[in-house]
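In: generate coordinates for the sequence data below:
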Amino acid sequence: MPAFPASPASLNVIALIGAESTGKTVLAQALAERLARETGLSVAWVPEVLREWCEREGRTPRAEEQLGIAQAQQRRLERAAAEHDLVVADTTPLMTAVYSELLFDDRSLHAMALDFQRRCAATLLTALDLPWVADGHQRDGPQVRAPVDRLVRGLLLAHGLSWSVVRGEGEARVDCAVDALSPWLRTLPTPRAGLFTRLREREAAQPAWRWACEDCDDPQCEHALRASAGRGAP
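Out: Purely as a prediction, here's the structure:
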């Protein structure tokens, strides 16, 4: 059983969501490995059901097949959460719902997908800063990444769900994910403290933060631009 079992209303799931070819699978595996190694917790990563479906069927799903894929993804994540301390999800039903809207103008999966997303402990959105790479039947092309990203952000915003953007390449992307998760991770009972020791050491090494806006004369500064707009500058 998990060291801190989830209640029926919440899951110990770190949800990775984002457009195609933004490194979700690689990040999910690397993040799960690091968290397991440095916290001593039982950590699982759960792969994407859609990928397996496309490889098995040799095509992408039709509109009426989307619900079954979303439900299978949810069941797989719930089982893993019941058996592990932490679960890193390669994706969640939210991405199936987004693609159903984008490809089929079908919003019927929104409610179930958002309900599941609310139960996740944390949501990480992968940035569009990696090059697009073809991947068989599953990927539509680089032109869909920005529309998918907009739909994901729009759904999260409209329903009051918080998220953190993860960017960078390789280990820097994993570091970014750990940084985003660290406030929540620090609240968990962990057999090891290596991860948190390194986080504290890195924070201590950062230069002291200083409020600089009073001395700023950068014409492109956001604060300066807002001030100019307030004075009616052209």
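
In: okay, CA-based contacts and neighbour counts for the rest of this
Out: OK.

In: excluding sequence neighbours, find me the nearest residue to residue 59.
Out: Leaving out its chain neighbours, the residue that sits closest to residue 59 by CA to CA, 6 or more residues apart in numbering is residue 137, at 5.7 Å.

In: thinking that neighbour is in contact with residue 57, fair?
Out: No. Applying CA atoms under 8 Å, one finds residue 137 not in contact with residue 57, separated by 9.7 Å.

In: so who does the most centrally placed residue in the chain touch?
Out: Centroid-nearest residue in the chain, with CA atoms, centre = their mean: residue 124, separated by 2.2 Å. Residue 124 is in contact with 14-17, 163-166, 177, counting by CA atoms under 8 Å, 6 or more residues apart in numbering.

In: how about this one, so we can line them up?
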Amino acid sequence: MTVQKIAILGAESSGKSNLAEALAHHYQTVWVPEYLREFVDQHQRVPRSEEQLHIAQTQREREQQALAGAKNFLFCDTTPLMTALYSRHYFTELDPELVRLEHQHDYAFTIVTAPDFPWAPDGLQRESPAVRDRVHRELLELLEERGIPFILVEGSLPSRVEQVSFALDFLT
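Out: Predicted structure coming up:
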């Protein structure tokens, strides 16, 4: 069976990483952590405009590498689409290659995590509940504009896993 890549998108502090890990455990497969978190930890700062393309490219490279170890599904904690969305939020111009990567949304299924958890600061990477809510709205609008189907998951982690599991039953 072909491995299906599943995109998990959402604003900061909305539970993407926890959901990706829980789904990988549930389906006995692997997941791709968000490279941005590693970048921030490694450099002890947020990325600059000229580093956004590298972040998106590294995320995609890690997806490709993880496919070899995946079974049925590969859960991707973010995609270049989110890198570009945040880049538009913080910077005036986007690298044309980042825009190209953003439009390569080649995932079998897209999950959006609702910002219904209490917002939690995370060192350098998170800004505020207001930014989280704004990015969430912008993400939903962008997915609608581009005609990318998605499921919005809400509630506790077990509830989110159940919602995704129900939806993924239709893919297999």
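
In: about what we covered before: any chance of a markdown table for the contacts of residue 124 of structure 1, columns secondary structure, distance to residue 64 of structure 1 and neighbour count?
Out: Formatted as a markdown table, those follow (DSSP: H, G, I helix; E, B strand; the rest coil; distance: CA to CA, whole Å; neighbours: other CA atoms under 10 Å):
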| residue | secondary structure | distance to residue 64 of structure 1 | neighbour count |
| --- | --- | --- | --- |
| 14 | strand | 28 | 24 |
| 15 | strand | 25 | 25 |
| 16 | strand | 25 | 26 |
| 17 | strand | 22 | 25 |
| 163 | coil | 29 | 17 |
| 164 | strand | 32 | 17 |
| 165 | strand | 31 | 16 |
| 166 | strand | 32 | 27 |
| 177 | helix | 34 | 24 |
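
In: just give me the match in structure 1 for residue 12 of structure 2.
Out: By TM-score structural alignment, residue 12 of structure 2 lines up with residue 20 in structure 1.

In: that match: neighbour count?
Out: Residue 20 of structure 1 sits with 24 neighbouring residues when counted by other CA atoms under 10 Å.

In: which SS class is it?
Out: Recorded secondary structure, residue 20 of structure 1: coil (DSSP: H, G, I helix; E, B strand; the rest coil).

In: would you confirm that it contacts residue 146?
Out: No. Residue 20 of structure 1 is not in contact with residue 146 according to CA under 8 Å; the separation is 9.9 Å.

In: what is the aligned counterpart of residue 99 of structure 2 in structure 1?
Out: In structure 1, the residue matched to residue 99 of structure 2 (TM-score structural alignment) is residue 110.

In: please apply the same query to residue 80 of structure 2.
Out: Alignment note: residue 80 of structure 2 maps to residue 93 in structure 1; criterion TM-score structural alignment.

In: list the buried residues for the longest helix belonging to structure 1?
Out: In structure 1, taking DSSP state H as the definition, the longest helix is helix 66-83. Neighbour-count burial for helix 66-83 of structure 1 flags 66-67, 69-74, 76-78, 80-83 (criterion: 16 or more other CA atoms under 10 Å).
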